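[1] model this:
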Amino acid sequence: MNSPMPFPWQRAATGANLLSPDGTLGVTIFEEMTTLALQTGAINLGQGFPDEDGPVEIKAAAQAAIAAGANQYAPGKGILELREAISLHQERFYGLEPDPQTEIIVTTGATEAIAASLLALVGPGDEVLTFEPFYDSYGAIIGLSGARHVTAPLLAPDFMPDLAALDAAFSSRTRVVLVNNPHNPTGAVFPREVLERVVELAIRHDAVIITDEVYEHLTFGARHIPVATLPGAAGRTLTISSAGKTFSFTGWKIGWLSGPEHLIAAARTVKQFLSYSSGTPFQSAIAAGLGLPDEFYAGIADTLQLKRDILSEGLRAAGLDVFTPQGTYFVNVDTAPLGITDAVELARRLPALVGVAAIPVPVFCHPEGAERTRSLLRFAFCKRIDVLQEAAERLATLRDRL
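    Have a look, this model is predicted:
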């Protein structure tokens, strides 16, 4: 017990902002807000999961696979049918052609792909660079690995990085730069010039790029550019995506990882001792889903954009400053126009106050970033239209209720 943090779970908890300075272990903000929503009957716009299922043909494919007996372990790297479908999807949308045999593995959601990649590639003495705010599992896994988590800020209102600050965040110890694009929690979609700077800096510092692209098809008027398509990037980039967000089957936990063979082999070595394999009949169904026509992919983005706009109208009526996202499930607002500068405190009051739950953005940051985003709240709009209309009406009363 010579070290102040001798156990891996403590490093993970600290990385995810769950461990207080006095050593008290808290719950995730998602659990806290969900509990408050249940206690008050509030509409839960905190955690980002849909409240309606995805395409019936994908559900039917899963049912057919179960009936046909696809109920035992899948191969550790995923069934060949899905790996081939992922390769075809990458070629169809981005011109990439990963080898299904050696350059793709199927994972238990994107979360496992992130964990396997980081645990395979970094350790004590290394640095992992992410943008800030950052998805909480990044901090947890970086902490678990023993590496140091370094951040570069994304700045409102458009949540683009300051490129000089990004340059300064790299060092000789930067082993991995982890890029979430489209970005959760801000909803930013990074343009080519930002991504090219990331690649340029990764090459200069000989860093691996890991990209979390789970919202790749959920963009609104902005083009998603996979980092692996940029000059000089393919040989040092691991690309992560999943079926959960695209197809609205988050509970199936089917994700994937693609990239050069030597990096995939490293990640697979760790992944096989995490879950080994998962969701055999679901893998077959997602293979079918990846072959859906272009109209499907355009349609899900259009529907989500409509939902974004419905909720945003209610947030503006509440007197909040709305930062319109270019992608993802989330819209962020600034509570400062209402004279409120503590989003965490407001998030805890909101379910009882107006019957809607949200997530405060500071929980996705280190202390300095938490101060910078102190007055920001994140709302999820991946819900039914009638639910969002009701939430918008409730939120429009916020100014009067405060």
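
[2] Going by C-alpha atoms from here, please, whenever you check contacts or count neighbours.
    OK.

[3] what about stretch 172-187, start to end distance?
    30 Å (Cα to Cα, to the nearest Å).

[4] likewise stretch 60-79?
    Where stretch 60-79 begins and where it ends lie 18 Å apart, using Cα to Cα.

[5] Next, the second sequence, to be compared with the first:
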Amino acid sequence: MLDIPKPPFHRANRLASQKVSEILAIGARAAELKKQGHPVIVLGAGEPDFPTPSNVIEAAHRAALDGQTTYTPLAGTPEMKAAIVEKFRRENGLDYAMNEVIATAGAKQVIFNAFMATLNPGDEVIIPTPFWTTYSAMVDICDGVPVTVTCSGESGFKILPEQLEAAITPQTRWLMLNSPSNPTGAAYSPEELLKLLEVLERHPDVWLLSDEIYEHIVYDDFPAVSPAALSATIRQRTLIVNGVSKAYAMTGWRIGYGAGPADLIAAMTVVQSQSTSNACSIAQAAAIEALTGPQDILTERRDNFQTRRDFVVEALNEIGGLSCRKPEGAFYAFASCEGILGAKTPDGQVLTSDREFCSWILETAHVAMVPGAAFGLSPYFRVSYATSREELEEAMARLATACAELELPA
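    As a prediction, the model looks like this:
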């Protein structure tokens, strides 16, 4: 066989700062340990452990049998767009026209379309930190500049009005809000949102991207309100991002949707026309049923998540060296391990960071968690409680046992 020289591969400059998600790397290591026979419990998943509702699956089946297997209009079928419009009217008190909504291949594509359609080199996007790291990655890829603003546990991991004001420059194009949040579960009250909107009122060139994917997973009667419903002025420069992945356990169906000014949606549709084209026709039919069919399952599953949240937060706070704020929503607990730093493990290793702590827990207690450093804030770690109560109880017991073996700093 001829020895043909391998041609050089030239990676695009836009990927220079990008790498595979740390969450995926942790998942890969957990899978490797499982292969070796270790009973690993993974608390890193960003998806519900519930099945897709049966009525949704049946709707997809009917659509396939009825021949809904061809291309659809770029921004979604008329039925899909009508379901999105009705959802916003019914649940958020917002009236959108059909040309003000778009259906995409997952909520992530809504964000990517928006940045690709609006960012020029050097344009800035303010991102409260900790944050889902895909936000900054997409800004980078679209030639923008992510401006991260650290939001401490003392502020409930939420950006304060004075922080927002200080972060805005003539180059600022967007503010990103994710409420409830990944990774912290923190959510903004209507009063907190209004104070942030007052800042935006003074800066008419700054638009708001509101990621509301976890809006149905809120606890203790917390009022999940869209900022677009609080200010008619700000609504004119707000893009709402949502989807069926979290509330309806449809992560693999890849259906997201957005709502905003018609000019923005039109520009995003141009981007989509040159990338994925339309979202999957059958998945759109399933999403229509999810949005328009019976909604009682949302309450049932939210209550289940709240029970898990209460258990996990209490268990974490009972472990010496750890502390955890009770989140308002989502299915994550974001706990501090500051009291662990400097501790010595039984084999003599000194744990100096949240990454080292999470790695040690994975290798010894076989519980996979994600360090806060992956989301831009240390020393914390994220626990997803989107798994069974039995696994959560076992994971918390292992974590407590492991931490009890540490020689904590004086």
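
[6] what's the spacing between residue 116 of structure 2 and residue 203 of structure 2?
    Distance from residue 116 of structure 2 to residue 203 of structure 2, by Cα to Cα: 22 Å.

[7] Mind checking which of these two has more residues around it?
    Remark: of residue 116 of structure 2 and residue 203, residue 116 carries more neighbours, 20 against 15, as counted by other Cα atoms under 10 Å.

[8] The counterpart of the more buried one in structure 1 - nearest residue in space that isn't next to it in sequence?
    Counting by TM-score structural alignment, residue 116 of structure 2 lines up with residue 119 in structure 1. Spatial nearest neighbour of residue 119 of structure 1, chain neighbours left out: residue 145 (5.7 Å); criterion: Cα to Cα, 6 or more residues apart in numbering.

[9] Please name the residues that touch the aligned residue in structure 2 for the one you found.
    Counting by TM-score structural alignment, residue 145 of structure 1 lines up with residue 142 in structure 2. The contact partners of residue 142 of structure 2, by Cα atoms under 8 Å, 6 or more residues apart in numbering, come to 14, 115, 116, 119, 120, 121.

[10] neighbour-wise, which of those leads?
    Ranked by the number of neighbours (other Cα under 10 Å), those place residue 115 first, at 25 neighbours.

[11] Test my guess that that residue contacts residue 140.
    No - look at residue 115 of structure 2 against residue 140 with Cα atoms under 8 Å: they stay out of range, at 9.7 Å.

[12] For structure 1, which segments are assigned as strands?
    Using DSSP state E, the strands assigned to structure 1 run over residues 43-44, 104-108, 127-132, 148-155, 160-161, 174-180, 208-212, 237-242, 254-258, 321-323, 330-334, 356-357, 359-360, 376-380.

[13] For residue 268 of structure 1, find the nearest of those.
    Proximity to residue 268 of structure 1 (Cα to Cα) singles out strand 104-108 among the strands of structure 1, at 7.1 Å.

[14] Could you list the buried residues of the closest one?
    For strand 104-108 of structure 1, the neighbour count (16 or more other Cα atoms under 10 Å) marks 104, 105, 106, 107, 108 as buried.

[15] Kindly state which residue of structure 2 is aligned to the second one.
    Following TM-score structural alignment, the counterpart assigned to residue 105 of structure 1 within structure 2 is residue 102.

[16] Please consider this matter closed, and thank you.
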